[in-house]
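**Q** Okay, structure incoming, though there's no sequence with it:
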């Protein structure tokens, strides 16, 4: 286990070295129009001196912006999951549910989050609510699809056990459907949280106020490419942490190989 962890860390450090090397090369080719890793690191250290300062609505530290975004992401993600999991179970458990709901999924799934934003503003009269709305509506589809697949692939033997023991609907759901479909549900949730984290940047660029997306846009207006690169790296790092966290949950609840 220790050896495996050491190898994983070594590969990660090697990957980061390649990324920094390519970044430095691009900076040289563009004659520093794209800031170098060194200059970006300098700005990063400056931002970390006081990451949680608050000097007004549009002047907050990068820490405040980041945690505001994370809060919106999880709110939208949880709302989407509350809709997605029951919807996926209904689609996977009955042919009627699949026939009725699958066309809706296929029509709405490709719609860009930017197209939903005006409807969110109209419905909630608030840019923050609109951002949470577009996160919820665009991130729920992977969970719907994976949940439906997990439920629909339950072996007939499992279903027969429920019938043989006279399981009630609730007992069948909690003893057979959810345990079997849980690894697929977590796969969907893992994909959905990734989409939610991508969408937040676009949403906050449109909504303004506070958030990591707004920080990127504000940095562009202030002509600070170093700050933009810092934000990009932080967005990528948080996305990696979220993915690893949901991957750990997926492995924890997976019955495969146990």
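**A** Looks like it came in fine. Predicted model only: the values in this text are computed from it and were never measured.
**Q** When you work out contacts or count neighbours from here on, use the C-alpha atoms and nothing else.
**A** Will do.
**Q** Pull the distance from the longest helix seen in the chain to the chain's centre.
**A** Among all segments of the chain classified by DSSP state H, the helix with the greatest residue count is helix 62-93. Relative to its chain's centre, helix 62-93 lies at 8 Å (C-alpha atoms, centre = their mean, to the nearest Å).
**Q** Go through that helix and flag the buried ones.
**A** 62-66, 69-70, 72-81, 83-85, 87-93 (16 or more other C-alpha atoms under 10 Å).
**Q** Quick one: list the elements packing against it.
**A** With contacts taken as 3 or more C-alpha pairs under 8 Å, 6 or more residues apart in numbering; DSSP states H and E, helix 62-93 sits against helix 95-108, helix 127-152, helix 178-207, helix 212-221.
**Q** Just send those helices back as JSON lines, with mean neighbour count and distance to residue 245 too.
**A** Listed next are the helices and strands packed on helix 62-93 as JSON lines, based on neighbours: other C-alpha atoms under 10 Å; distance: least, C-alpha to C-alpha, whole Å:
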{"stretch": "helix 95-108", "mean neighbour count": "13", "distance to residue 245": "27"}
{"stretch": "helix 127-152", "mean neighbour count": "26", "distance to residue 245": "16"}
{"stretch": "helix 178-207", "mean neighbour count": "22", "distance to residue 245": "9"}
{"stretch": "helix 212-221", "mean neighbour count": "21", "distance to residue 245": "21"}
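**Q** Looks like residue 140 contacts residue 83 (just checking).
**A** Yes - because the distance of 7.5 Å satisfies C-alpha atoms under 8 Å, residue 140 is recorded as touching residue 83.
**Q** before we move on, back to that, possible to save the helices and strands packed on helix 62-93 as JSON lines with distance to residue 243?
**A** Formatted as JSON lines, those follow (distance: least, C-alpha to C-alpha, whole Å):
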{"stretch": "helix 95-108", "distance to residue 243": "24"}
{"stretch": "helix 127-152", "distance to residue 243": "14"}
{"stretch": "helix 178-207", "distance to residue 243": "6"}
{"stretch": "helix 212-221", "distance to residue 243": "18"}
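**Q** structure B:
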């Protein structure tokens, strides 16, 4: 015999009401605990004075140390090296009119900097037009890599100024010879960094391109160029820094208008104040070029490359 137990709906409702009455005191007792939760507090952080201090103080102390050493050297040389104060006064006079013209060899510091930058731009631009495509080819094809690697290894350690007499012999002029020197010293960083970037492209990307039967042009534009861009921009940054270093020495030897020639001309006039001012100008312009290219390279660099 099978027995079954049936519950009446009225009984079930009565049991539910009884359960609610039993649970009600618990709920009322728990209510004050909810009110004990503290209200939302404003946790907005204050200004980071310590971070600002650590960002400002080290550079300031470095400049103070430079001025102190400079002053001691000036005192030790009995005035042969001008003091920082005398140099600052001279700089105020020079930069009050940086673009004056009083003859072919007597121009303001602004014209000299612009002339040097123009030579750097021409030599560097030609090096980029040749070096970047050459780097792609060397990195892409193993045969070209084996063919050009010995030549690059042989020519890259040669001092850029060693190429200056060749430029004077071939181009018969100081200005094209200086541009040639910039070209030959700027091309190697771009070739090497671009080739390394191409060689470090993941092989999986090339396998996918082979499966999709992509043309060589699409492989370069769609796969290689986006991956190689951070390496290429690093080569460009190194090339510009080298070019700015070399142009000063090249202009000292070739003459004409330029920041290097201005340094040499002031030395012939025994104007040490202007030489020191020119040193600071060269450093500031080089720093600005370096900073601008670092920002450009950071903007086009993938996060995994940055880290």
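**A** Thanks, I have the structure now. Just so it is clear, the structure is predicted and the values come from calculations on it, not from any experiment.
**Q** mind checking which of the helices and strands packed on helix 62-93 of structure 1 is nearest residue 45 of structure 1?
**A** Each of the helices and strands packed on helix 62-93 of structure 1 was checked against residue 45 of structure 1 via C-alpha to C-alpha, and the shortest separation belongs to helix 212-221, namely 16.0 Å.
**Q** how big is the angle separating that closest one from helix 178-207?
**A** Put simply, helix 212-221 of structure 1 runs at 30 degrees to helix 178-207, going by axes from the mean of the first three to the mean of the last three C-alpha atoms, to 10 degrees.
**Q** aligned partner of residue 120 of structure 1 in structure 2?
**A** Under the alignment (TM-score structural alignment), residue 120 of structure 1 maps onto residue 167 of structure 2.
**Q** just residue 252 of structure 1 next, same as before
**A** In structure 2, residue 252 of structure 1 lands on residue 299 (TM-score structural alignment).
**Q** tell me, how many neighbours does that match end up with?
**A** As a burial measure, residue 299 of structure 2 scores 10 neighbours (other C-alpha atoms under 10 Å).
**Q** Next one: it from residue 64 of structure 2, what distance?
**A** When distances are taken as C-alpha to C-alpha, to the nearest Å, residue 299 of structure 2 and residue 64 of structure 2 turn out to be 34 Å apart.
**Q** Superposed on structure 1, what's the mean shift for whichever strand or helix holds residue 292 of structure 2?
**A** With elements delineated by DSSP states H and E, residue 292 of structure 2 resides in helix 272-299, which encompasses its position. On the superposed models, the aligned residues of structure 1 are on average 0.5 Å from helix 272-299 of structure 2, with distances taken as mean C-alpha distance after the TM-score superposition for structure 1.
**Q** Please tell me how far that helix is from the chain's geometric centre.
**A** Offset of helix 272-299 of structure 2 from its chain centre (C-alpha atoms, centre = their mean): 12 Å.
**Q** swap in stretch 174-188 of structure 1?
**A** Put simply, stretch 174-188 of structure 1 sits 20 Å off its chain's centre (C-alpha atoms, centre = their mean).
**Q** which bit of structure 2 covers that stretch?
**A** Aligned by TM-score structural alignment, stretch 174-188 of structure 1 corresponds to residues 221-235 of structure 2.
**Q** Quick check: nearest residue in space to residue 275 of structure 2, chain neighbours excluded?
**A** residue 263 (5.5 Å; C-alpha to C-alpha, 6 or more residues apart in numbering).
**Q** What's that neighbour aligned with over in structure 1?
**A** Residue correspondence to structure 1 (TM-score structural alignment): residue 263 of structure 2 is matched to residue 216.
**Q** Which one of the helices and strands packed on helix 62-93 of structure 1 lies nearest to residue 116 of structure 1?
**A** Ranking the helices and strands packed on helix 62-93 of structure 1 by their distance to residue 116 of structure 1 (criterion: C-alpha to C-alpha) puts helix 127-152 first, at 6.0 Å.
**Q** What is the distance between the closest one and the centre of its chain?
**A** Distance of helix 127-152 of structure 1 from the chain centroid (C-alpha atoms, centre = their mean) equals 10 Å.
**Q** counterpart of residue 272 of structure 2 in structure 1?
**A** Residue 272 of structure 2 is assigned residue 225 in structure 1 as its aligned equivalent, the criterion being TM-score structural alignment.
**Q** Spit out the contact partners of that match.
**A** Going by C-alpha atoms under 8 Å, 6 or more residues apart in numbering, residue 225 of structure 1 touches 34-35, 219.
**Q** Residue 43 is in contact with residue 227 of structure 1, correct?
**A** Yes - because the distance of 6.7 Å satisfies C-alpha under 8 Å, residue 227 of structure 1 is recorded as touching residue 43.
**Q** picking that back up, give me the neighbour count for the match of residue 120 of structure 1.
**A** If you count neighbours by other C-alpha under 10 Å, residue 167 of structure 2 ends up with 20.
**Q** before we move on, what about residue 29 of structure 1?
**A** Neighbourhood size, residue 29 of structure 1 [other C-alpha under 10 Å]: 11.
**Q** Same check on residue 14 of structure 1?
**A** 12.
**Q** same check, this time on residue 234 of structure 1
**A** Applying other C-alpha under 10 Å, we find 15 residues neighbouring residue 234 of structure 1.
**Q** what's the counterpart of it in structure 2?
**A** Using TM-score structural alignment as the criterion, residue 234 of structure 1 maps onto residue 281 of structure 2.
**Q** Tell me how far its match lies from residue 110 of structure 2.
**A** Residue 281 of structure 2 sits 10 Å away from residue 110 of structure 2, taking C-alpha to C-alpha as the criterion.
**Q** do residue 62 of structure 2 as well
**A** 27 Å.
**Q** Kindly report the same for residue 141 of structure 2.
**A** According to C-alpha to C-alpha, residue 141 of structure 2 and residue 110 of structure 2 sit 46 Å apart.
**Q** tell me the secondary structure for the equivalent of residue 51 of structure 1 over in structure 2?
**A** Residue correspondence, TM-score structural alignment: residue 51 of structure 1 in this structure matches residue 98 in structure 2. Secondary structure of residue 98 of structure 2, reduced to three states by DSSP: H, G, I helix; E, B strand; the rest coil: coil.
**Q** Neighbours of residue 98 of structure 2, how many?
**A** In terms of burial, residue 98 of structure 2 registers 15 neighbours under the definition other C-alpha under 10 Å.
**Q** In contact with it, which residues are there?
**A** For residue 98 of structure 2, the residues meeting the contact criterion (C-alpha under 8 Å, 6+ apart) are 108-111.
**Q** what do you get for residue 127 of structure 1?
**A** Neighbouring residues of residue 127 of structure 1 by C-alpha under 8 Å, 6+ apart: 120-121, 207-208.
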